[in-house]
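[1] My questions are about this predicted structure, shown below with the sequence.
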Amino acid sequence: MFEKDKWMSIGEIVAPQGLRGDLRIKPSSDFPERFTKPGKRWIQKTDELPTEIKLTKGKLIPGKSIYVLSIEGVSTRSSAEEIIGWKLVIPIDSRPMLSKDEYHYHDLIGLEARSGPSKALIGYVTDLIKGGNDLLEIELVEGKKVLVPFVKEIVPEIEIKEKWLLINPPPGLLEL
């Protein structure tokens, strides 16, 4: 049986690179060694069990947020094309420990977004958009999606175990 909560996506195979089976990976992890250090990894097709693979080499493409990986057994462009859309995953219990005020992407998705002194439910976190300043995508209870800067001044409190975060948006932010 597929146990989705035991695995965490760290990237997606988005395209082949060249003719020798190399793969372009769009990362969803801030730990580059997951894409550059050779060793055991797993890939996963949607709703299937992960398949163990061996990463033989990996590098970041300069100026882009894309890694190019070589995987044992994937040696042609056509074999690379067969796994486009698959996820690169890790066992959730292998996540590194983080410092205070650092969070794993996987832990933020699905949190209740609350606001105001009463901490009223206003929506749910649906995505974290990486960039110069990270943004939380919040789907408000009325169905509209908004982007909220993921900074301490606007998101002052996060309770992972209780599955919620507090948002103190400046006037007008949730109406954009």
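    Arrived safely. What you see is a predicted model, and the numbers here were worked out from it, not measured in a lab. Numbers count the residues shown, from 1 in each chain.
[2] Only C-alpha atoms from now on, for both contacts and neighbour counts.
    OK.
[3] residue closest to the middle of the chain?
    S28 (3.5 Å; CA atoms, centre = their mean).
[4] can you give me the helices in this protein?
    With helices called from DSSP state H, the chain shows them at 33-36, 77-81, 105-108.
[5] Let's have the ones you listed in TSV, adding mean neighbour count.
    Compiled in TSV, these are given as follows (neighbours: other CA atoms under 10 Å):
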stretch	mean neighbour count
helix 33-36	19
helix 77-81	18
helix 105-108	16
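[6] Adding distance to L55, write these out as CSV.
    Formatted as CSV, the helices of the chain follow (distance: least, CA to CA, whole Å):
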stretch, distance to L55
helix 33-36, 8
helix 77-81, 14
helix 105-108, 23
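[7] Structure two is appended below for comparative analysis:
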Amino acid sequence: MQLVVGRIGRAHGIKGEVTVEVRTDDPELRLGPGAVLATDPAGAGPLTIEAGRVHSGRLLLRFAGVKDRTGAEALRNTLLIADVDPEAVPEDPEEYYDHQLMDLDVVTVDGTEIGRITEIAHLPSQDLFIVERPDGSELMIPFVSEIVPEIDLEAQRAVIDPPPGLIDGSQAVVASAREADADETGAETGDDAKGDA
């Protein structure tokens, strides 16, 4: 199965490096030198990673055949896609890949249905579940053990114990989290996040 593991941001310097918004918990494997990635749009790839490094909290990658800033700028906003074994699980039983969490039902500890996970947002400060509610609205749930005490993959659900105001005041959380992320990364999002794939 194929999953998005990153998004190319702006060019860095003049030698073909690009910033990358990481969308995987395993960047050393998925975004390491030698990795060959499909792209969206497909015409940009496949891309082979030649080198990578972290600079000021951001992942910088250089791809084979991309030697200058012009080539790097041409890749901006391209999604990087890896082939992932759907049966693969992280070594740490407390960790999950994004594809394991997508579409889980979200319920409170007393069984109240909240919605369904439609996206995992990887912000510099923390990971967040984007949850679609039955009325179509969205809310963000911080993916921390105090708020998400249980992930039950067999039952396909995430159990949450939200503090007062989290669910009712979620729209403010959404706006402030996204604004803080944009400020911190200069309009690029989540470059050093711990994502999943």
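    The structure has been received and is ready for your questions. Since this is a predicted model, take the numbers as computed values, not measurements.
[8] Translate the residue nearest to the centre of structure 1 into the numbering of structure 2.
    In structure 2, S28 of structure 1 lines up with R23, judged by TM-score structural alignment.
[9] A35 of structure 2 contacts P46, doesn't it?
    No. With contact defined as CA atoms under 8 Å, A35 of structure 2 does not reach P46; the gap is 10.1 Å.
[10] Strands along structure 2, start to end?
    Assigned by DSSP state E, the strands in structure 2 fall at 2-12, 17-22, 36-40, 47-55, 58-63, 79-83, 105-108, 113-122, 127-132, 138-142, 150-152, 157-160.
[11] Map I53 of structure 1 onto structure 2.
    Aligned partner of I53 of structure 1 by TM-score structural alignment: L47.
[12] now do T76 of structure 1
    Aligned partner of T76 of structure 1 by TM-score structural alignment: D68.
[13] quick one: its match from E138 of structure 2, how far?
    41 Å (CA to CA, to the nearest Å).
[14] out of the two, which sits in the more crowded spot?
    E138 (20 against 16; other CA atoms under 10 Å).
[15] What distance do you get for the residue mapped onto D93 of structure 1 from structure 2 to S170 of structure 2?
    Using TM-score structural alignment, the equivalent of D93 of structure 1 in structure 2 is D85. Here the criterion is CA to CA. By it, D85 of structure 2 lies 34 Å from S170 of structure 2.
[16] same check, this time on E150 of structure 2
    Taken as CA to CA, the span from E150 of structure 2 to S170 of structure 2 is 20 Å.
[17] and if you look at D181 of structure 2?
    Distance from D181 of structure 2 to S170 of structure 2, by CA to CA: 16 Å.
[18] still on that earlier bit, is it true that the residue nearest to the centre of structure 1 touches G11?
    Yes. Contact criterion CA under 8 Å: S28 of structure 1 and G11 qualify, at 4.9 Å.
[19] can you count the residues close to the nearest residue to P149 of structure 1 once chain neighbours are set aside?
    Of all residues not flanking P149 of structure 1 in the chain, L135 sits nearest, at 4.5 Å (CA to CA, 6 or more residues apart in numbering). Residues lying near L135 of structure 1 (other CA under 10 Å) number 17.
[20] how about L135 of structure 1, what's its match in structure 2?
    Match for L135 of structure 1 (TM-score structural alignment): L128.
[21] And E153 of structure 1, by the same measure?
    Checking TM-score structural alignment: E153 of structure 1 goes with E146.
[22] Might one say that its match is in contact with V159?
    No. Using CA under 8 Å, E146 of structure 2 is not in contact with V159, being 10.9 Å away.
[23] the more surrounded of those two?
    V159 (22 against 12).
[24] And the counterpart of the more buried one in structure 1, how far from K145 of structure 1?
    Under the alignment (TM-score structural alignment), V159 of structure 2 pairs with L166 of structure 1. Per CA to CA, L166 of structure 1 is found 17 Å from K145 of structure 1.
[25] And for I25 of structure 1?
    27 Å.
[26] Same check on P16 of structure 1?
    32 Å.
[27] cool, S75 of structure 1 as well?
    S75 of structure 1 is 41 Å from K145 of structure 1, by CA to CA.
[28] Kindly report the same for E72 of structure 1.
    41 Å.
[29] try I167 of structure 1
    I167 of structure 1 is 14 Å from K145 of structure 1, by CA to CA.
[30] Same check on H104 of structure 1?
    For H104 of structure 1 relative to K145 of structure 1 (CA to CA), the value is 21 Å.
[31] Next, the buried residues of the helix ranked longest in structure 2.
    For structure 2, the helix with the greatest residue count under DSSP H is helix 170-185. Going by neighbour count (16 or more other CA atoms under 10 Å), the buried part of helix 170-185 of structure 2 is V173, V174, A177, D181, E184, T185.
[32] now swap in stretch 13-30 of structure 2 and tell me
    Buried-residue list, stretch 13-30 of structure 2, by 16+ other CA under 10 Å: 16-27, 30.
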